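Enquirer: Structure here, sequence nowhere to be found:
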């Protein structure tokens, strides 16, 4: 990196951090101010600014606030307030943002339920929410009733957007409520430490956990993104990510709704209609997840894909192998990649747009941040400790677990770790006696590395990285190599158990164009791009890859099914060390591999 560019990046970093610190200082100053107060102030100061665009509808800040007031009065009428929880199940639309704003206006907590869940996982999410009332969009009635018989307590169902059997009519109840300004003492006992939201983890490896989002954390997350994007009331943020998750429902909407700007909501992501919407609504910002960018790159050229007003794309998971191609093809002036978790206290932002980096903390600024990377034992999935019993910092370029020091300081709200609704889940994420006796750190569960210039790079999720032939295999790095091979649309990499073999053998589930892959060229390319131990031992060709609502690849079922052709109907191939090519796995070959007749 040239000297001029390095100086420019330092200036960008300093300016962005100063904006963020100023915003966080404002948040820490008033312990009673909540997001409700922010919207109420904007409804007074900028009443005619458009808060929400949705299809052919527009809601001004005056209207957004007024409709939320109806919800708050309804909640109070049900005896709900501080300490109460209301579950919210609804697809993306303005009523979603109105509902949870109204609930927190009343001092209660909104539990944002994943709209993709059914049966047991849905019942689990509702059970741990402690809610006795659920606001249910009519479009999700079938989902809810698939889980109703597994609920631990009876729930009062309030239907909106259509009639639902055995449910109260919420729309009628809201119509009876006043939209006028709420009494000043309505939430007089609510502080920033009270919970505003429960947001659930994605559940890629088990049942979701309900992460606590107190008012101070909600405002900190929104403020950090608004400052990072340098957002103003002239900005319009396009949101296709689900509102039940923090990426779309907090970070994206908070970027503009905290400064009087607009959010443009869509029910779901559509690669076909993406650029039409961006141009139609004159979006200046959009929030991405890495796979969303990959889907857009895989579509045919769109006549409007470069005729937009986008000044910044903000998100996470944009992989290095498609970063530059994505930015260049769609004429994106600036990309703001970030790293963080809904419940975590480690937050990073790549302010200068260095491709592939998820954030940066230069050495001279290290003392201002609570982030460290520690050496990690892949097999035991625990940080390594030295002879003195303390953890050891990873060297520059070395992968290790990212951890964040837990700080209970109103002036540094980002250092908090508020945990989950269930206390036992909270304790699992805490690491104690890390560098000195008595210190307490949050475990991200992610392997990162940091270079000498301070840039952080994502390596893998702990549990995804596996050992094979005595080496650590990072699934994300293998997936990157596979994804750029011609004809590959998506790749999901994981480790599978092979009887008698140490560690786990690499396997890749691949979505290929027309369901076909040139296996000879693919193998040659993998041997060229990857160490031999990282080249997938097994391949599985699938028509599509199962993802969560936030486009994260699900691996649990794939790992369970392994490479057994008796339970998998799709083609499976084995990288045969004898024939030196990928060969089809049938029941006979599967038996030979499991019996140890073929050395891996």
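Expert: Received, thanks. Quantities reported herein were computed from a predicted structural model and do not represent experimental measurements. Numbering: from 1, shown residues only.

Enquirer: only C-alpha atoms for contact and neighbour calcs from this point on.
Expert: OK.

Enquirer: Contact partners for the nearest residue to residue 310 once chain neighbours are set aside?
Expert: Among residues not flanking residue 310 along the chain, residue 284 sits closest, at 4.0 Å (C-alpha to C-alpha, 6 or more residues apart in numbering). Going by C-alpha atoms under 8 Å, 6 or more residues apart in numbering, residue 284 touches 235-238, 309-312.

Enquirer: Residue 266 now?
Expert: Contacts of residue 266 by C-alpha under 8 Å, 6+ apart are 54-55, 92-93, 238-240.

Enquirer: Dump the residues you listed to CSV, plus neighbour count.
Expert: Formatted as CSV, those follow (neighbours: other C-alpha atoms under 10 Å):
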residue, neighbour count
54, 16
55, 13
92, 22
93, 19
238, 28
239, 25
240, 23
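
Enquirer: Next one for the comparison:
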């Protein structure tokens, strides 16, 4: 009887523990706690590295090469290198930078090229000699490229042959500002012979806040801003992400994401080095080569960002779709309408979704999703998170027309409620000097700060993103500020509308923006759409499209305008370019190319052609939308 009672008691206790865990997400919070930059294990790691004066990612690579040199580091286009083989080439490149280019300690040197082994090699070689790489977007040309080169203050731009055409647009301008161009590639690296040790004093930073590199924002709203990659940020990000992903020898992470961006840089390369695992590097994204490279390399982790997964889902099905070794897709920006189709079609167990940004001060949210509960979320926050960090994270109301913060009678930001979208902000530690995010741009930094928000002297960092959290602690990305508009006195998310429009059977891709309409307040939705292969505008079921939207969206969120286009433009990091569509708006005289416009008149049930006379009718108030 006693044993039976004990068994019943144990069963009850187990059930109670399971209930508490499910309700308050105890296990999830505990698993993520050691990933906090302030966790004792992370602090101890940084302190130990500082005492040893080995604070660079290069030092981690050097230790991997010395202790486990035969482990596979890199696979690229049928070739591979062990840690020791790659390390020897790094040392040769470091000597070239020292002897031929006379690169000084802490000097910024720009790298401008596509994904290649030489790109990583020069990055590590610059670290080896105490230099700081400036990772330029190799899609930039002209004024944008010149702006970034001037901003980082480099004497040199190291470029590859594939980038020559772009960089040549600024050749004369570079001469004027005394910037020297150097071509790099396999031939250069193969020709280098000197293996002399690099002086150790070159590898000792002045402080943890020294710049170890510059990464750039995407520049979707203007010229790119350079974000500072400090000694501490670089080392800590690689260490934390390697722990989170449980990277170890034998794991192979495939990436086709550009190494000039923070995602490829800090979520693939540096964590892989910390974990002693293998990078499978693709030159760039291509429908044709993506899955063959993944399968041939036996990659176990696949990195994604933005709309890359939508491209893959939209490609014609293949009997080889599930013939891969991938167990995890890791990245950010997976849209809800792609999430499950991607997982099921390619047989991937875990969608590991991250919320972060190049200029996010290291703030992030993580969700290793394997089931229904956390599907589509960027994170799950439970009781422990609320007790330990919750007071330092808030979501505040934003006026969608003015993009201004909504404040109460006392002048304080209004905090949103459950399931209500709001801009996420993070309290900054004012006991120490505030960390500079942007390089030589104090004005941009100040715009991200919210001072004296809830009490005198407090400082909060604005994410620029709208998120919402439901009653179960699930956190969802809603939109970037500027990508949400207000119509009929209601807030509309461009991403959420785009997801619905994009599921219509005749549409391949959609890009939704808010546009001004004559004689109307706010902004009305316009969806630029690319049609499925073989579908032309005259074959589209516009009544069916209207009903598709009207049955799944509130009337105010249904796009008032459809723009049929041949191509949706993306940045080099697969972020949709909205600026051109938004600027051209609905004025037929401004719509460029062969694009065709349609609209849904007031109380209409089908999209019809939108002509000059319709635009004039809107301007005079004779027609309504």
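Expert: Everything's here; your move. Just so we're clear, the structure is a prediction, and the values are computed from it rather than from any experiment.

Enquirer: Mind checking the TM-score on these two?
Expert: TM-score for the superposed pair, counting by TM-score structural alignment, normalised by the length of the first structure: 0.93. Supporting figures: 588 aligned residues with a C-alpha RMSD of 2.4 Å.

Enquirer: Now check the first structure for the residue matching residue 22 of the second structure.
Expert: Taking TM-score structural alignment for the superposition, residue 22 of the second structure sits opposite residue 6 in the first structure.

Enquirer: Doesn't that match belong to a strand?
Expert: No - with DSSP: H, G, I helix; E, B strand; the rest coil as the criterion, residue 6 of the first structure is located in helix rather than a strand.

Enquirer: where exactly do the strands run in the stretch 1-150 of the second structure?
Expert: Taking DSSP state E, counting those that start in this stretch, the strands of the stretch 1-150 of the second structure run over residues 72-76, 79-82, 108-112, 132-135.

Enquirer: how about JSON lines for these, with distance to residue 287 of the second structure added?
Expert: JSON lines is the format used below for the strands of the stretch 1-150 of the second structure (distance: least, C-alpha to C-alpha, whole Å):
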{"stretch": "strand 72-76", "distance to residue 287 of the second structure": "17"}
{"stretch": "strand 79-82", "distance to residue 287 of the second structure": "21"}
{"stretch": "strand 108-112", "distance to residue 287 of the second structure": "24"}
{"stretch": "strand 132-135", "distance to residue 287 of the second structure": "26"}
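
Enquirer: among those, which is the most enclosed?
Expert: strand 132-135 (a mean of 28; mean count of other C-alpha atoms under 10 Å).

Enquirer: residues making contact with that one?
Expert: Contacts of strand 132-135 of the second structure (C-alpha under 8 Å, 6+ apart): 106-112, 123, 126-127, 152, 211-216, 259-261.

Enquirer: among the contacts of residue 266 of the first structure, which are in helices?
Expert: Judged by DSSP state H, helices contain none of these.

Enquirer: Residue 345 of the first structure: which of the residues you listed is nearest?
Expert: Checking these against residue 345 of the first structure by C-alpha to C-alpha gives residue 239 as the nearest, at 24.1 Å.

Enquirer: For the counterpart of that closest one in the second structure, give its distance to residue 286 of the second structure.
Expert: Aligned by TM-score structural alignment, residue 239 of the first structure pairs with residue 255 of the second structure. As judged by C-alpha to C-alpha, to the nearest Å, residue 255 of the second structure and residue 286 of the second structure stand 12 Å apart.

Enquirer: what's the answer for residue 166 of the second structure, then?
Expert: 20 Å.

Enquirer: Among these two, which residue is more densely surrounded?
Expert: residue 166 (16 against 13; other C-alpha atoms under 10 Å).

Enquirer: The more buried one maps to what in the first structure?
Expert: Using TM-score structural alignment, residue 166 of the second structure pairs with residue 143 in the first structure.

Enquirer: ok so, going back, would you turn the contacts of residue 266 of the first structure into JSON lines with distance to residue 462 of the first structure?
Expert: Supplementary listing: the contacts of residue 266 of the first structure in JSON lines, determined by distance: C-alpha to C-alpha, whole Å:
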{"residue": "54", "distance to residue 462 of the first structure": "38"}
{"residue": "55", "distance to residue 462 of the first structure": "40"}
{"residue": "92", "distance to residue 462 of the first structure": "31"}
{"residue": "93", "distance to residue 462 of the first structure": "35"}
{"residue": "238", "distance to residue 462 of the first structure": "32"}
{"residue": "239", "distance to residue 462 of the first structure": "29"}
{"residue": "240", "distance to residue 462 of the first structure": "28"}
